[in-house]
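In: I'd like to go over a predicted model; first the sequence, then the structure.
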Amino acid sequence: MVAAVAVLAGAVGGCGTGEKARREAEMAALVKQVEDLKKGQAQLGQEVGRLSGELKALDAQAAFLVGETKAQAQERDQLKSALQQQDTALRSLRSALDETNQKVAALAVPAPAPTRPTAPTSKDSSPEKLYATAMTSFRADEHGQAVLEFTELIDKFPRHPLASSAQYWIGEAYYRQRDFNQALVEFQKVPDLYPQSQTVPEALLKVGMCYRALHDVPHARETWEQVVRAHPKSDAATQARALLASLGPAGRNPR
């Protein structure tokens, strides 16, 4: 975050005093919005972990009973519903955080000098525009088109801060299409190609989910344990702990 603010401060340094003040105010507001979204995301992650733990406890209790009572079944359903709602809210927060990061990245592009006309440029070729277009396709469930657009961004701007996020969403597009083998390959590219990206914990979490979907429980467990060890304070680690708990002791497949 400090590095992002430093880049933004340098980008607006050449503008006039009034313009500089306005852009600095916009940046400050966006940075605060990012922090607020991260706090909300962390709280929801903790709630997801708590609900997952309660659900596992109820499952264990039910396993020792001859038959599951109607009250227990209802409570289990309520916990599952609450967990799904929290997961949906967490996804919404991630999407909002991603959009805010786009705005921050856009502010890093210096405005043209007002006294020197320049040749018109195509906005369609900017990384921010390509990213926004690809996200629009993704949210419209046009996953194949989104993959093409995210790939175009990476090909044209491989070192841009949005490249790692674009790679993550390529994996998510294949995951939504239930192509878990290809999704696993694409998610794994995030830590391989962008090891310093903040997207790495989420990508590794999804790598484990791909393994689980492919019925490779040992590799799923190994990947989630890696998330917890390498990124213990991340939201992805909170979810990884809940997923590990759902697997039960090592050596036993989940029910």
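Out: Thanks, I have the structure now.

In: contacts, neighbours, all on C-alpha from now
Out: Fine.

In: Now do the host helix or strand of Gln78: distance to the chain's middle.
Out: Assessed by DSSP states H and E, Gln78 sits inside helix 70-107. Put simply, helix 70-107 sits 12 Å off its chain's centre (CA atoms, centre = their mean, to the nearest Å).

In: ok, and here's another one to check against it:
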Amino acid sequence: TPPAAAAPATRLPAGTPKERYDFAFRLLAQADYPAAETAFKEFLAAHGSDPLAGNAQYWLGETYYVRQQFEPAAAAFLQGYQGYPKGPKASDSLLKLGMTLTAMKKTAEACAAYGQLAKEFPSAPANVKEALVRERAKANCR
């Protein structure tokens, strides 16, 4: 399908979903968080069912988290976990949701997210498991 002519504000170049994802990720890597936010949103709007969509959703959350925009970060991480529960970033999304909720002083909700992470992803990557232990302690989860 041809691109919509009425979208001059677009940040994503034409290309394959992978090329477009890589473009958005480069903006993130350059710490251009507002541009990366826009690019990941556009990627998700255009390629929401692509295998990279779960990763894009996670990195969208990161663009908010690093700017301490915790409400949209929490929403993005929750969407990443719920929308892509089998995706490679599902456990990371749940971890970051807990960290965001902790930053928002929503400790009970954060501890619930950490509990869900431990229950649902017993074979999560080592870095996620280590962060889970650290973050649970930081939030004083029981």
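Out: Arrived safely. Note that the structure is a prediction, hence the values are computed from the model and not measured.

In: Do you know the score for how well these two fit?
Out: Once superposed, chain against chain, the TM-score is 0.83 (TM-score structural alignment, normalised by the length of the second structure); 128 aligned residues with a CA RMSD of 1.5 Å.

In: coming back round to it: mind giving me the packing neighbours of the helix holding Gln78 of the first structure?
Out: The contact analysis (3 or more CA pairs under 8 Å, 6 or more residues apart in numbering; DSSP states H and E) places helix 70-107 of the first structure against helix 2-11, helix 17-63, helix 127-139.

In: Please identify which helix or strand holds the most centrally placed residue in the second structure.
Out: Nearest to the mean C-alpha position of the second structure, by CA atoms, centre = their mean, lies Tyr58 at 1.6 Å. Taking DSSP H and E as the criterion, Tyr58 of the second structure maps to helix 53-65.

In: mean shift between that helix and the first structure?
Out: Taken over the aligned residues, the distance from helix 53-65 of the second structure to the first structure averages 0.4 Å (mean CA distance after the TM-score superposition for the first structure).

In: other SSEs contacting that helix?
Out: Contact analysis of helix 53-65 of the second structure by 3+ CA pairs under 8 Å, 6+ apart lists helix 17-29, helix 33-47, helix 70-83, helix 90-103 as its packing neighbours.

In: same thing but at 6 Å, please
Out: If you count contacts as 3 or more CA pairs under 6 Å, 6 or more residues apart in numbering; DSSP states H and E, helix 53-65 of the second structure packs onto helix 33-47, helix 70-83.

In: what's the matching range in the first structure for it?
Out: Taking TM-score structural alignment as the measure, the first structure aligns residues 163-175 with helix 53-65 of the second structure.

In: Give me the contacts around that stretch.
Out: Outside stretch 163-175 of the first structure, the residues that touch it by CA atoms under 6 Å, 6 or more residues apart in numbering are His143, Val147, Phe150, Ile154, Ala183, Glu186, Phe187.

In: Go ahead and build a PyMOL selection from the buried members of the residues you listed.
Out: To isolate the buried subset of those in PyMOL, counting by 16 or more other CA atoms under 10 Å, use the following:
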select buried, resi 143+147+150+154+183+186+187
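
In: between the contacts of stretch 163-175 of the first structure, which is nearest Glu75 of the first structure?
Out: Ala183 (34.0 Å; CA to CA).

In: Excluding chain neighbours, what is closest to that closest one?
Out: Once flanking residues are discounted, Ala183 of the first structure sits nearest to Gly171: 4.5 Å by CA to CA, 6 or more residues apart in numbering.

In: how close does the one you found get to Leu193 of the first structure?
Out: Plainly put, Gly171 of the first structure is 14 Å away from Leu193 of the first structure if you go by CA to CA, to the nearest Å.

In: quick one: which of these two has more around it?
Out: Gly171 (26 against 14; other CA atoms under 10 Å).

In: how far away is the more buried one from Leu51 of the first structure?
Out: 27 Å.

In: Ok, Lys129 of the first structure next?
Out: The value you get for Lys129 of the first structure to Leu51 of the first structure, if CA to CA is used, is 38 Å.

In: Out of the two, name the residue with the larger neighbour count.
Out: Leu51 (20 against 16).

In: what do we get in the second structure for the more buried one?
Out: Matched across to the second structure, Leu51 of the first structure finds no residue, judged by TM-score structural alignment.

In: cool, and Leu214 of the first structure?
Out: Mapped onto the second structure by TM-score structural alignment, Leu214 of the first structure lines up with Met104.

In: okay, now that match: neighbour count?
Out: As a burial measure, Met104 of the second structure scores 15 neighbours (other CA under 10 Å).

In: Also the one 5 residues further on?
Out: The number of residues packed around Glu109 of the second structure, counting by other CA under 10 Å, is 14.
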